[in-house]
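A.B. asks: Next come a sequence and a model predicted from it.
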Amino acid sequence: MKKEVGHNFLARLGKKRLRPGGVAATNWLIQQANLSTDSQVLEVACNMCTTSIQLAGKYHCQITGIDMDPRALEKANRNIKNANLENYIRVRQGNAMKLPFENESFDVVINEAMLTMLNQPAKEKAVAEYYRVLKPGGILLTHDITFAKENMEERLAELRRTIHINVEPLTVGHWAGLFHSAGFKQVDNATGPMSLMSINGLIRDEGVIGALRIVKNGLKKENREQFKKMYSFFNTTGKDLNYIAVCSSKK
């Protein structure tokens, strides 16, 4: 079986929501942001710009998206054009740990499903960059993976084998500590079960037709082994893993 990174595999099957808590967690984050037409927003690791398109369509705010993957940015530009939102969203290649922006440039920074994939020093470097580019009183919105039980190393190793990428989730307390250490003051969070590959989550995030299309594509011969492996993990042993959405305010 060809080892394909989990989120790239799901995107190829047709999945648009590639975040641990799906639309429920993203919507919680958006509710914390108090967005308006005057808001300057940065989405880090924007991928195909699903969240940015949702925000620009609803709030008509100005959004800059960055991602390291040029193929993701190609998809993002197509999606932005199809949504007729070129006047609101711009995307470019960029590194979260060395953001190509001046200090205090944005009211809101959004980063979903990326920090989990970084080791601790890289997490700290990225969060310090988010703090730097936020205006005083600005908001950082993040969406990652957490766990409540201790001694999860074996389960996390299985997660890494399943999605073919290194991940380092944190406990709720350690996530909060990461943001406080960077200088953020108020840190609020919401947690819940991961919906990435549950039936209810697929339907909620992608709609019935979208969910059926993903399952149909997943069961094709060339995809079946990886799809079944991921589906089995996230619906059995991986149920101890949760999403965590965090809203952190800059002083």
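C.D. replies: Okay, I see it.
A.B. asks: drop to CA atoms for contacts and neighbour counts, all remaining ones
C.D. replies: Will do.
A.B. asks: for residue 227, helix, strand, or coil?
C.D. replies: With DSSP: H, G, I helix; E, B strand; the rest coil as the basis, the three-state label of residue 227 is helix.
A.B. asks: next, the one to line up against it:
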Amino acid sequence: MTETDYSDNAGGPTTSEEHRAAGHWLLAKMGKRVLRPGGIELTRRLLGALGIGTGDRVVELGPGIGRTAQLVLDGSYARYIGVDPNADARQQIAKVLTGHHDAAVEEGDARANGLPDGCADVVISEAMLTMQSAADKSKIAHEVFRTLTPGGRWGMHELSLKPDDVDQSVVDQVSKALSRTIKVGARPLTTKAWTQLVTEAGFEVEWTGHNPMKLVDPTRIIADEGLRGALRFFNNVRRNPQARQRIMAMRRVFHANRDHLEAVALVARKPVSTEAAPTETDPKLE
């Protein structure tokens, strides 16, 4: 998911956009700032596990409005680069970067980010791989491997399926239900399959964390947005009946599939010594 700020018109006149818009677009239009499946709490745990320090060059793929970027910039880092293909998103992240040293945003696609080999010590990606096909998931994993220096870390935060041995028919059913409701192709993997994805690209997984998937539950919204932000979001939704209908439908699907949905975060390290980068293959993880 890419975070986008549509809050200037939040709660404004209802249009057919509320019916056809991607779920993350709609939530952002209503004023939601944290669009991560495990919430800001799992993002904070991920950043803690990454242990970003004063010497680390950080690249964030798809930073959106910059909620995670702000957490990075408020800490220690050597350099921060956000990479996003969306011009509007780049404008918004640029505002977050203002006043921070060695911080920039560049145009690029996660599958081919345009950055030099080994230019980063840390790469961060959140709520983005879930929406990609199996082939593109593999391309992105290999591109992250290329971008990192030996010993570099990749922190990812995605939607996950459980348990690891979940039947494929359930995977298909959940993925279809999510895609139909959020109107974006959703292809979550089990924790085991996410781990397989990164290890096949050459990484070694060092840390794994989980959180319940409660993106639109009131308690999670308050925890993510703070009381004032949550009240603003609830009021915007109340004033927009079609948006409320969509968001409630999303919540029902998340709730109906709660036994098989969760959020996962991984920290994967590129080995210090590698003879050659792994050959990209189609892992057929869907």
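C.D. replies: Thanks, I have the structure now. This structure is a prediction, so every number in the text was calculated from the model and none was measured.
A.B. asks: residues in the second structure aligned with the lengthiest helix in the first structure?
C.D. replies: Longest helix in the first structure, counting residues (DSSP state H): helix 199-218. Under TM-score structural alignment, helix 199-218 of the first structure corresponds to residues 218-237 of the second structure.
A.B. asks: Also stretch 112-132 of the first structure?
C.D. replies: Counting by TM-score structural alignment, stretch 112-132 of the first structure corresponds to 126-146 in the second structure.
A.B. asks: Tell me which residues of that stretch come out buried.
C.D. replies: 126-134, 137-146 (16 or more other CA atoms under 10 Å).
A.B. asks: can you check stretch 83-92 of the second structure too?
C.D. replies: 83-84, 86, 89-90, 92.
A.B. asks: do stretch 13-30 of the first structure as well
C.D. replies: 13-26, 28-30.
A.B. asks: Give me the contacts around that stretch.
C.D. replies: 7, 10-11, 50-51, 112-113, 141-145, 190, 192-196, 201, 204-206, 210, 213-214, 217-218, 242-247 (CA atoms under 8 Å, 6 or more residues apart in numbering).
A.B. asks: I'd guess residue 114 of the second structure is in a strand, am I close?
C.D. replies: No - judged by three-state DSSP, residue 114 of the second structure forms no part of a strand; its state is coil.
A.B. asks: For it, the count of nearby residues, please.
C.D. replies: 14 (other CA atoms under 10 Å).
A.B. asks: May I have the residues that are in contact with it?
C.D. replies: By CA under 8 Å, 6+ apart, the neighbours of residue 114 of the second structure are residue 108.
A.B. asks: same check, this time on residue 65 of the first structure
C.D. replies: Taking CA under 8 Å, 6+ apart, one finds 42-46, 49, 52, 89-92 in contact with residue 65 of the first structure.
A.B. asks: Helix, strand, or coil at it?
C.D. replies: Under the three-state scheme (three-state DSSP), residue 65 of the first structure adopts strand.
A.B. asks: mean deviation of the longest strand along the second structure from the first structure?
C.D. replies: In the second structure, taking DSSP state E as the definition, the longest strand is strand 148-161. Averaged over the aligned pairs, strand 148-161 of the second structure sits 0.5 Å from the first structure after superposition, using mean CA distance after the TM-score superposition for the first structure.
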